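Visitor: next come a sequence and a model predicted from it.
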Amino acid sequence: MSHWTTRIPAAAQAYLEAHRLDEVECVIADLPGIARGKAVPAAKFDRLTHFHLPNSIFYQTITGDWGEDAASDGFTEPDMILRPDMDTATAAPWASDGTLQVIHDAYDQKDVPVPTSPRNVLKRVVALYKARGWTPVVAPEMEFYLVGRNIDPAKAIEPMMGRTGRPAAARQAYSMTAVDEYGPVIDDIYEWAEVQGFEIDGITQEGGAGQLEINLRHGDPVKLADEIFYFKRLIREAALRHDCFATFMAKPIEGEPGSAMHIHHSVLDKAGRNIFTGPQGGETDAFFHFIGGLQEHLPEAVALLAPYVNSYRRYVKDHAAPINLEWGRDNRTTGIRIPISEPSSRRIENRIAGMDCNPYLGIAASLACGYLGLTNEAWPDKRFHGDAYEAEDAIPQGLYAALDLFDEAKALHEVLHPEFARVYSVVKRAEYGEFLQVISPWEREHLLLNV
């Protein structure tokens, strides 16, 4: 049998030609999208076919606490079996010694995929498409901020210091001069992405102070979610190397635009043709059904696309984030946008998802809404013309309201997996309870002496 290093992507093989392999990081994404796992010496990884972690990693909140009620058979923390997907092997180019990262898939002790694993959730949704003879294609956009080092949670987050010695400026969307302000960080992002074998479609300055956007090439949903999972770590490491932080919070700086993970979708048939486009280049019923599914089911899925209390600070009228589920052509004020494209590459953009969402769950939720629209032949509302900020609000006003909608969405649960839906709700409600224990500066300022 060939050595495992002969079965990994070309970029990883090229990295090993230049570096002696010292360590392999065996990783898996938990519910928030944090990398969990083990780092093992390369010699030991040679002998491994799998390793074990307790299933409780999927019961953890973002604070590291536990939604213990998520364990339906009692909080006994049985081991899962984690097996490597060697197609995901990639370098950790910031490491001082030769290091590879490998994403693993989670199975229970009966060799059944663990339904609460976010990567398994996305694989399940993609498999439902495949069973219908469809291949979903996505192209995500990643927005994030480069900010000054912040080691005091009580202190407001501030933009990073640029090369001119001035803080990064706001309201400079698409400015090349603004991008140059943090050129060294971007240079490392480009270099490390190339080493890891990731293709960046472009980097632009967004409207916020120190806010950037990276566009990724369209492709397989699982592969793109893997890349975003890896990219978040890559970008954080590049920022730390230059004495700043990278943050993927939905709304890190008061008064600045939030950060989104816009998701572009198309669907191919067995012949590789875009089902959104007919033989004469026109829009098909499937095109409208997908939009109808997004309009009908996205409110139920917002708890996955906006998973934290901070997420809902992004949905502010007239502030570069949609608060509606209207659809329009080349209209960035609508929650569902149809970009300009050739008929063969016709696609539908979901602008609701925040960059703080787990990429596996965000993409899975968006595809699940479209899938329900396709299978149920949902029809959308009429196309919206004009400024959709004047349209009716359609986003739940806060995490708790979003979870109430999610809990009632039984059709969505069947697509994602009912057990995942149950566990996700338990964990997020436990997390919300933790948040309520914290007294904010606003409360101290306005309530201490006034009520």
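Guide: In hand now; what should we look at?

Visitor: from here on, just use CA atoms for contacts and neighbour counts.
Guide: Fine.

Visitor: burial of residue 61, as a residue count?
Guide: 22 (other C-alpha atoms under 10 Å).

Visitor: not counting residues beside it along the chain, what's closest to it?
Guide: Distance criterion C-alpha to C-alpha, 6 or more residues apart in numbering; nearest residue to residue 61, sequence neighbours excluded, is residue 431 at 5.6 Å.

Visitor: try it against this one:
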Amino acid sequence: MDWLREHPEVKTIRVAAADLNGVPRGKRIPARFADKVMTEGTKFPFSVLNMDIWGEDIENSPLVFESGDPDGMLLPTERGFMPMPWLDAPTGLLPLWMFHPDGRPYAGDPRQALARVMERYKAAGLTPVVATELEFFLIDDSGKTLRVPPSPRSGKRRTGAETLSLRALDTFDSFFTQLYEACEAMDIPADTAISEAAPGQFEINLMHQSDALKAADDAWLFKLVVKGLARGAGFAGSFMAKPYELWNGNGMHMHFSILDHEGRNIFDDGGDLGTDVLRHAVGGCLEAMPGSTLIFAPHENSYDRLVPNAHAPTGIGWAYENRTAAIRIPSSGPAARRIEHRVAGGDVNPYLTIAAVLGAALNGIEDKAPCPPAFSGNAYEQGLNQLPGTWAEAIDAFAAAPSIRRIFPPELIENFVMTKRQELHYMAELSDEETVELYLDTV
């Protein structure tokens, strides 16, 4: 409540939690009732965190008619209030997560799923250090064809890729200035911005931190602020996996190392190769990759990104300092030895993605999982086992994978599978234009 007392100009608040697709679900409340939300929480039906991408109930879900569509209890996360700089009126946002009325965490909440993985790490005396890199497009979607927005400075549209171009960044300098100011106000550790390998595509890194829940919060909130500020500037900010057929898609790369109880990086062997524990973690990630592809590519459009020679991995393999690999070990000083997981698209739910990667790594560490040799060269030419190639295959793999059952609770697995099978069915009715319209702002 300190933040609200320091900002008496705030007259309304939003309270919100992430559903399984990462879509914020919540309420608008007059600020004078904020004390009640902070002390007592608020209620949503459990089914609200298990909606499909259109915001519809899941047919035959046990959360709806079978059980009477009961309420869960939504309580504030550790984050507390923060501003919503993309709205015209001063407004506060209070992130929530879901519990049962008796205080038990609700297993179908994606943030609770990550907290569950973190309890496993805590029991093992380990602490993951996590960073994310988020790619997004700035898009003019006012006409029938998606285009790069005109430069606010020159009025011209850039038509080609300008990888690491300062000119491309400076073209939208006012937007990026607002974005960094918003991230500062919301305590999102936004670091370096670059222009990426497609027109109007950019990437911003979020700094590494030893609180994986906050790292996931930061990624989720970052997506909200990019979308909100972009719309305020007259264009879309989109994390859709593949908005343009002829250009590369958006990814969310995740870096992580793991500290022991004395704060030492357990991947650091003092040299360039890393420890056996690093290779066990890699082995766990590779073993879980087919089953977890649905987490990393959760939508129909996601599979347009996962194609050969498009800077997105398709093969299940790992390598040192190789961006064609699904898992890359970046060059660094030994103390910073880490794993970069490169499969996830920009359209993911960050809570589920970070939970899937960290859970798979811990599976590998616990099992002392074998790790195949690192490859050299182009991953697309290695003859590697492949990720599921279609959405339907990924749903089936997720539903059946033993590694997934070690990471996620049964209720979340069942809910996510039902959600994705319903979406798969109804997406078949949409045209390409309707698909883009659906995903452009939603994910």
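Guide: Done, it's in. Fair warning: this is a prediction, and the values are worked out from it, not measured in the lab.

Visitor: any idea what the TM-score comes out to?
Guide: In this superposition the chains share a TM-score of 0.92, using TM-score structural alignment, normalised by the length of structure 2; 428 aligned residues with a C-alpha RMSD of 1.9 Å.

Visitor: still on that earlier bit, ok, the equivalent of the residue nearest to residue 61 of structure 1 over in structure 2 - how many residues close by?
Guide: Superposed on structure 2 with TM-score structural alignment, residue 431 of structure 1 falls opposite residue 423. Counted with other C-alpha under 10 Å, the burial measure for residue 423 of structure 2 works out to 17 neighbours.

Visitor: same thing with residue 143 of structure 1?
Guide: Residues lying near residue 143 of structure 1 (other C-alpha under 10 Å) number 26.

Visitor: repeat for residue 177 of structure 2
Guide: Taking other C-alpha under 10 Å as the criterion, the count of residues near residue 177 of structure 2 is 10.

Visitor: which parts of structure 1 are helices?
Guide: Secondary structure of structure 1 (DSSP state H): helices located at 10-18, 42-47, 118-131, 176-181, 183-196, 221-241, 285-305, 359-376, 399-407, 410-416, 418-436, 441-447.

Visitor: mind putting those helices into CSV with distance to residue 335 of structure 1?
Guide: As requested, these are arranged in CSV below (distance: least, C-alpha to C-alpha, whole Å):
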stretch, distance to residue 335 of structure 1
helix 10-18, 37
helix 42-47, 45
helix 118-131, 22
helix 176-181, 27
helix 183-196, 29
helix 221-241, 21
helix 285-305, 9
helix 359-376, 12
helix 399-407, 17
helix 410-416, 19
helix 418-436, 24
helix 441-447, 30
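
Visitor: which of these sits closest to residue 31 of structure 1?
Guide: Between residue 31 of structure 1 and those, the tightest spacing by C-alpha to C-alpha is seen for helix 118-131, at 6.4 Å.

Visitor: which part of structure 2 lines up with the closest one?
Guide: Residues 110-123 of structure 2 are where helix 118-131 of structure 1 aligns, taking TM-score structural alignment as the criterion.

Visitor: that stretch vs structure 1, mean deviation?
Guide: Stretch 110-123 of structure 2, aligned to structure 1 and superposed, deviates on average by 0.8 Å (mean C-alpha distance after the TM-score superposition for structure 1).

Visitor: that stretch: which residues count as buried?
Guide: Within stretch 110-123 of structure 2, the residues that qualify as buried are 110, 111, 112, 113, 114, 115, 116, 117, 118, 121, counting by 16 or more other C-alpha atoms under 10 Å.

Visitor: check stretch 304-322 of structure 2 too.
Guide: Using 16+ other C-alpha under 10 Å as the test for burial, stretch 304-322 of structure 2 gives 304-306, 310-320, 322.

Visitor: looking at those, which is nearest residue 132 of structure 2?
Guide: Using C-alpha to C-alpha, residue 312 comes nearest to residue 132 of structure 2 of the buried residues of stretch 304-322 of structure 2, at 15.9 Å.
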